[in-house]
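Engineer: Here is the input, now give the coordinates:
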Amino acid sequence: MTAPGSLRPGPIRLGLIGYGAIGRHIEAARIDNAELVSVLVKRPRDEGLLTHEPDRFFAHEFDAVAECAGHEAVRRHGERVLENGADFLATSVGAFTDTALFERLLAVARANGKRLILPSAGIGALDILSSAAVGGLDSVTVTVRKDPSAWKGTIAETLVDLDALEQPHVVFDGPVREGARLYPQNVNISAAAAIAGLGLDRTRVVIVADPTIDTHIVELEAAGAFGRFTFREDVAISEENRKTGKLVAMAMVKSVRQLASTLVVAA
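Structural biologist: Below is the predicted model:
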C-alpha cells in the first residue's frame, strides 16, 4: 500500500473512529482527494458508512485513520490501525500519558512503515514549540480555562461546587501527565504541547473552571535557548460538546486535508 505522503493515484482512503463533534465535521468537509471509506462508532449502528463492529471496519483498506472518540479508542484500536497499514491520527493525545501505550504504538508504526500523527487539533503554536525544543527548552506552561459546565462529569465536581462558582477556580496545577489523566476529555491539548516540547512530566498544566467566560481560553508560555513566547487563543465552544471548542474540528479537517494535498503549510 502506498503511504499518503507519496500521493498514490486517486484519493486517500480515510477511516474515522468516532462520529461526534469532530467526526461529523470531517465527513461534512468533503475534503478534496480524500475518500471516507468507513466510520467506527461505539453504539450498535450499521448504516451507510457507519459500523459498530471493529472487524467490519478493519475489513476495509485505509491509508489513514483519524481517531475522534477518546482515550479508550486509542487504546483499543491504535495498534490495529497501524498493523493494518494505515497512518493513525490520534486527537486524544492525553491517552499517551500511558508511556507503555505510546511506546508500543510507536514501535508498531515503525515496524509497519507507518506514522503516528498527533494533530494540532485545539491548540496552536505547536510548530513554534517543537522548533524551540530543537535548541532546548527551560519551561513550558499550558493554562486551560473553561466555564464550569465544561467540567461537569469530571473530578472537578468533587473539588468545588461548579454551580456555585462566582470566581475562577484552579482545579489542577501540576505536570501534564497527571492533569491529562485526570481530565481525559478536556485537556488533550496539554498532552500535545508536552510531547512537542519538554515532555509530560516537565510540562506544567493549570486547569481553571471560570464562570466569567463563555469561551475556551488556552494560553501557552515557553522559554528556552530561542528566547520566550506567549500564545493565547479564545475559541467558541462546540454546540455538540461543551468540553471542546469549534476549532478542534476545523483543525482536524486541516490535518486530513494536508494528508491528501500536494501543498503542506506549517508542517
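Engineer: rest of the way, CA atoms for contacts and neighbours
Structural biologist: Noted.
Engineer: middle-most residue in the chain, spatially?
Structural biologist: When Cα atoms, centre = their mean is applied to the chain, the residue found nearest the centroid is residue 91 (2.3 Å).
Engineer: now that one: how far from residue 126?
Structural biologist: When distance is defined by Cα to Cα, to the nearest Å, residue 91 is 14 Å away from residue 126.
Engineer: how many neighbours does residue 32 have?
Structural biologist: 12 (other Cα atoms under 10 Å).
Engineer: so it touches residue 257, yeah?
Structural biologist: Yes. Between residue 32 and residue 257 there is a contact at 7.3 Å, judged by Cα atoms under 8 Å.
Engineer: got the residue ranges for the strands in the stretch 101-250 of the chain?
Structural biologist: 116-117, 137-146, 169-175, 204-209, 216-224, 227-235 (DSSP state E, counting those that start in this stretch).
Engineer: which stretch among the ones you listed comes nearest residue 73?
Structural biologist: Nearest to residue 73 among these is strand 116-117 (14.3 Å), distances taken as Cα to Cα.
Engineer: Check which helices and strands that closest one sits against.
Structural biologist: Helices and strands touching strand 116-117, by 3 or more Cα pairs under 8 Å, 6 or more residues apart in numbering; DSSP states H and E, are strand 87-90, helix 99-111.
Engineer: can you do 7 Å?
Structural biologist: Counting by 3 or more Cα pairs under 7 Å, 6 or more residues apart in numbering; DSSP states H and E, the packing neighbours recorded for strand 116-117 are strand 87-90.
Engineer: and for comparison, fold this next one:
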Amino acid sequence: MRLGLIGFGNIALTLLGQLAETLDAPLEHLTVLSLPEMEAETEARLKGDFASVAREAVVVTDARELLAHRPGLVVECAGHAAVVAHVPPVLHAGIDVVIVSIGALSDAALEAELRAAAIAGGSRLILPAGAVGGIDLLAALGAAGGLEVRYRGSKPPLAWSGTPAEQALDLGALSEAVTFFTGTAREAARDFPKNANVAATLALAGAGFEATHVELVADPAAPGNVHEYSVVSPLAKYSMRIENLPSAGNAKTSVSTVYSVLREIRNRIGPVAI
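Structural biologist: Below you'll find the predicted structure:
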C-alpha cells in the first residue's frame, strides 16, 4: 500500500506506532505532508522511530508533492486548516481521503467544495467513526428520515483548555459538572474545532448539522472523554454511552479515534473488511 499522511502530530505519531505493531508487512511507500518548519524533524523521526513502517518514506510540504508520490489512500490528521488547504486537490486527483478533522465540514461551503472535488475526481471522502460508535446504524436510519439526535460530550475540565469554555469557566477550580454549551452541531463544531468532531460525525451520518442537538460539559468526575447520544426514528430508538481514554499526547483527542483510522487502513490492506 502507498499511504499518504497529512500532518505529523499526536494522531499521526500514534497511528504510525500502531501500524508498526500490527501490519503483517511494511507499507510499500509512506509520504508525510508536514509543515515546512518541521520537515527536518519529521524526516528524522521517520528514519528513526518509524523506520519499520514502510519500505520507503518521504516528507513533503505541499499537496502537489504529495500527489507526485502516487498515494493510494491519504489520511488527514492535521486540523481544519489542513482540510481546507490540502484535501480538495487530493480528492480532485482521484485519491480517497480519510478525514479525521470531521468538524471542518461544519463549514457548508467547504463541505460542498469537498463533495464537488470527490465527484470530479471519482474519489471518496471517508469519514471514520472516530471516538463514537453506532454510526453505521445512525446512517442506516437516516435514510428513512424523521430523526431526532441529541448528543452530550463530557470531558475533564482541563481538556477544554484553549476553547471558549476557558472564558466562561474557571476550569481548574470546578468541583462539579457544568454544561457550558448548548446548541446545534454546526455551532459546536465551529466554536470547538478540536473537541467537537463527534458532534459533526453524528450530524453528517444522521439528521444534519442544524437538527442535531449538542451539549458540552466540563466534568471533574469524568473518567475520560465521554460521548453519549440518543436517536429516535420512525424505525428504531437507541442510545449509546462511550467512555474513551484520552490520547497520551492530547487530552482533547480520544485514543480510539486513532484506532478508527487504523481500521480504515487495515480494511484497505486485508482480505476482509469489517
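Engineer: what's the TM-score here?
Structural biologist: Taking TM-score structural alignment, normalised by the length of structure 1 as the basis, the two superposed chains have a TM-score of 0.90; 254 aligned residues with a Cα RMSD of 1.6 Å.
Engineer: before we move on, back to that, mind putting the strands of the stretch 101-250 of structure 1 into a markdown table with distance to residue 47 of structure 1 and mean neighbour count?
Structural biologist: Converted to a markdown table, the strands of the stretch 101-250 of structure 1 look like this (distance: least, Cα to Cα, whole Å; neighbours: other Cα atoms under 10 Å):
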| stretch | distance to residue 47 of structure 1 | mean neighbour count |
| --- | --- | --- |
| strand 116-117 | 29 | 19 |
| strand 137-146 | 36 | 22 |
| strand 169-175 | 41 | 18 |
| strand 204-209 | 39 | 24 |
| strand 216-224 | 34 | 20 |
| strand 227-235 | 34 | 15 |
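Engineer: Tell me the spatial nearest neighbour of the counterpart of residue 4 of structure 2 in structure 1, not counting adjacent residues.
Structural biologist: Alignment note: residue 4 of structure 2 maps to residue 15 in structure 1; criterion TM-score structural alignment. With Cα to Cα, 6 or more residues apart in numbering as the criterion, residue 15 of structure 1 has its nearest non-adjacent residue at 4.4 Å, and that residue is residue 65.
Engineer: Is the one you found in contact with residue 16, as I believe?
Structural biologist: Yes. Assessed by Cα atoms under 7 Å, residue 65 of structure 1 is found in contact with residue 16 at 5.6 Å.
Engineer: Looking only at neighbour counts, state which of these two leads.
Structural biologist: Shown here are residue 65 of structure 1 and residue 16; by other Cα under 10 Å, residue 16 has more neighbours (28 against 25).
Engineer: Just say helix, strand or coil for the more buried one.
Structural biologist: Here residue 16 of structure 1 is strand, with the state taken from DSSP: H, G, I helix; E, B strand; the rest coil.
Engineer: Do I have it right that it meets residue 40?
Structural biologist: Yes. Using Cα under 7 Å, residue 16 of structure 1 is in contact with residue 40, at 6.2 Å.
Engineer: dump the residue contacts of residue 117 of structure 2.
Structural biologist: Neighbour list for residue 117 of structure 2: 88, 91-92 [criterion: Cα atoms under 7 Å, 6 or more residues apart in numbering].
Engineer: which residue in structure 2 lines up with the residue nearest to the centre of structure 1?
Structural biologist: With TM-score structural alignment as the criterion, residue 91 of structure 1 pairs with residue 100.
Engineer: ok, back up a step: how do the contacts of residue 117 of structure 2 look in structure 1, which are kept?
Structural biologist: Retained contacts for the contacts of residue 117 of structure 2 in structure 1, judged by both residues aligned by TM-score structural alignment, their matches' Cα atoms under 7 Å, are 88, 91-92.
Engineer: sorry, back to before: how far away is the aligned partner of the residue nearest to residue 15 of structure 1 in structure 2 from residue 162 of structure 2?
Structural biologist: Alignment note (TM-score structural alignment): residue 65 of structure 1 maps to residue 74 of structure 2. To residue 162 of structure 2, residue 74 of structure 2 is 29 Å away according to Cα to Cα.
Engineer: ranges for the helices of structure 2?
Structural biologist: Per DSSP state H, structure 2 carries helices over the ranges 10-22, 39-48, 63-68, 80-92, 108-121, 135-142, 165-168, 185-191, 197-205, 255-269.
Engineer: Tell me which of the ones you listed sits most buried.
Structural biologist: Mean neighbours per residue, mean count of other Cα atoms under 10 Å, is largest over the helices of structure 2 for helix 197-205, with a mean of 26.
Engineer: Just list the residues touching the nearest residue to residue 8 of structure 2 once chain neighbours are set aside, thanks.
Structural biologist: Once flanking residues are discounted, residue 8 of structure 2 sits nearest to residue 34: 6.2 Å by Cα to Cα, 6+ apart. Residues near residue 34 of structure 2 by Cα under 7 Å, 6+ apart: 6-8, 59-61.
Engineer: Can you lay out the residues you listed as CSV showing distance to residue 235 of structure 2 and neighbour count?
Structural biologist: Output for those, formatted as CSV (distance: Cα to Cα, whole Å; neighbours: other Cα atoms under 10 Å):
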residue, distance to residue 235 of structure 2, neighbour count
6, 39, 28
7, 40, 21
8, 42, 22
59, 48, 24
60, 48, 21
61, 48, 17
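Engineer: Sounds good, over and out.
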